[in-house]
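>>> got a predicted structure plus its sequence, pasted below:
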Amino acid sequence: MSLKNSLVIYGGSFNPPHNGHIIIAQLVREMFRFADFHVVTSSTPPHKKVDVSFKERFFLTKKAFEKVEGITVSDIEHRLGGVSYAINTIEYYEKKYSHIFFLVGEDALYSIEKWYRYEDILKKAHMLVYPRFKDELVYKKVERVLESLSNSIYILKLPLIQISSTVVRERAIKGLSLYGFVPQHIISYVEEIYGNR
């Protein structure tokens, strides 16, 4: 498949963004170097409660990725308004791009059948799955539940990255060092936003 006029969407709440996000984005971008790459900060995530404002998370995400070449941080889900459903983002971008790749973590597959209009997502985009645990049972479940639609899902063979936003938040609350967990130039911002909660 030609990657001309293609887009990789890497969406998430980025609550907060961390070095794992950046490593994943860089590794996947290197695989899809001829595609545009948009990091999309979720405004109102449908499956999780986020107690940090979009404005703060978007600011941190832009700062975190500002030194990463070839990546655009987008606020499209905020501009679209309402709940940040993946299908709405995909349908917005499909007006401009011929091929859309939607990057998610392996844990997203646990509840893929509960995603809003998940069948349309898999018909309109190729889902790229970044491994977190390499749980074979998850992949078998996906094949069973989605049947032929599972052909739109690609499991990436890339190194496991075990940094999580949950760990970063917990360390910030406890006043522990964030060095190595988030980009050094945003440590003070993350400490200020998350350390007072």
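Structure received.

>>> alpha carbons only for contacts and neighbour counts from here, please
OK.

>>> quote the end-to-end distance of stretch 76-91.
12 Å (C-alpha to C-alpha, to the nearest Å).

>>> again with stretch 47-56
Span of stretch 47-56 from end to end, C-alpha to C-alpha: 19 Å.

>>> what residues does that stretch touch?
13, 15, 41-44, 78, 193 (C-alpha atoms under 8 Å, 6 or more residues apart in numbering).

>>> just the buried residues of that stretch, please?
Under the neighbour-count criterion of 16 or more other C-alpha atoms under 10 Å, stretch 47-56 has 50, 54 buried.

>>> before we go on, here's another structure to hold up against the first:
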Amino acid sequence: MKIGLYFGTFNPIHIGHMIIANHMAEHSDLDQIWMVVTPHNPHKQKTTLLDDYQRLHMVTLATEDFTKIKPSDIEFKLPQPNYTVNTLAHLEEKYPKHEFALIMGEDNLNSLHKWKNYEVILENHHIYVYPRLNSGEIDEQFVNHDKIHRIGAPVIELSSTFIRESIKNKKNVAPMLPQKVWEYIDSSAFYKK
């Protein structure tokens, strides 16, 4: 089985994430998409994150009606901060019959050369890239790489940061979130301060 790993803090997961995940599930050769909730991204401040299990619960709520999209807490059990190369090695050991690929936006592809052991990742895994506005110049080594696949997914310019700030400023963000996720956020009074 070919699994696409879509990493994120999902703080919160929003319809943009779901549109990309579903597009990858339906319009690529990936059999399943695993939404990997990252406890601590080395490039993000941990102080702004909701609890790991609250974010995992939101991903579970968002994905429960999608048979090809699954929540994953695989990184919760790994040393912090998490590095993708370590997560991939752990998954390969745990699920030897699966083939794992990465899903990322063009903006992340631009910084791939800064990732820990990125050459090892590219040597062993395919990368499925979705378009982003203003992603800048793609590093030449990644332009025609045989392991990098550009998928013509819809361009979604919606960020979790914008949603959190909007909630704090008492704006209605319900249309930007899966309904069950919005209900959970609202009833828990998340992001209001």
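Okay, I see it. Here the structure is a predicted model, which is why all the values come from computation and not from measurement.

>>> could you dump the contacts of stretch 47-56 of structure 1 to CSV with secondary structure and neighbour count?
Formatted as CSV, the contacts of stretch 47-56 of structure 1 follow (DSSP: H, G, I helix; E, B strand; the rest coil; neighbours: other C-alpha atoms under 10 Å):
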residue, secondary structure, neighbour count
S13, coil, 22
N15, coil, 25
T41, strand, 29
S42, coil, 26
S43, coil, 25
T44, coil, 19
H78, helix, 18
I193, helix, 17
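
>>> turn those into TSV, columns for distance to V129 of structure 1.
Listed next are those as TSV, based on distance: C-alpha to C-alpha, whole Å:
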residue	distance to V129 of structure 1
S13	17
N15	20
T41	18
S42	18
S43	22
T44	22
H78	24
I193	30
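
>>> of all those, which two lie farthest apart?
H78 and I193 (19.9 Å; C-alpha to C-alpha).

>>> show me what contacts the residue in structure 2 sticking out farthest from the centre?
Distance from the centre of structure 2 peaks at K170, with 26.3 Å (C-alpha atoms, centre = their mean). Residues near K170 of structure 2 by C-alpha under 8 Å, 6+ apart: K192.

>>> which position in structure 1 aligns with it?
Taking TM-score structural alignment, K170 of structure 2 has G175 as its aligned residue in structure 1.

>>> give me the distance between the residue nearest to L112 of structure 2 when sequence neighbours are not counted and Q141 of structure 2.
Nearest non-adjacent residue to L112 of structure 2, counting by C-alpha to C-alpha, 6 or more residues apart in numbering: Y118, 6.5 Å away. Taking C-alpha to C-alpha as the measure, Y118 of structure 2 falls 12 Å from Q141 of structure 2.
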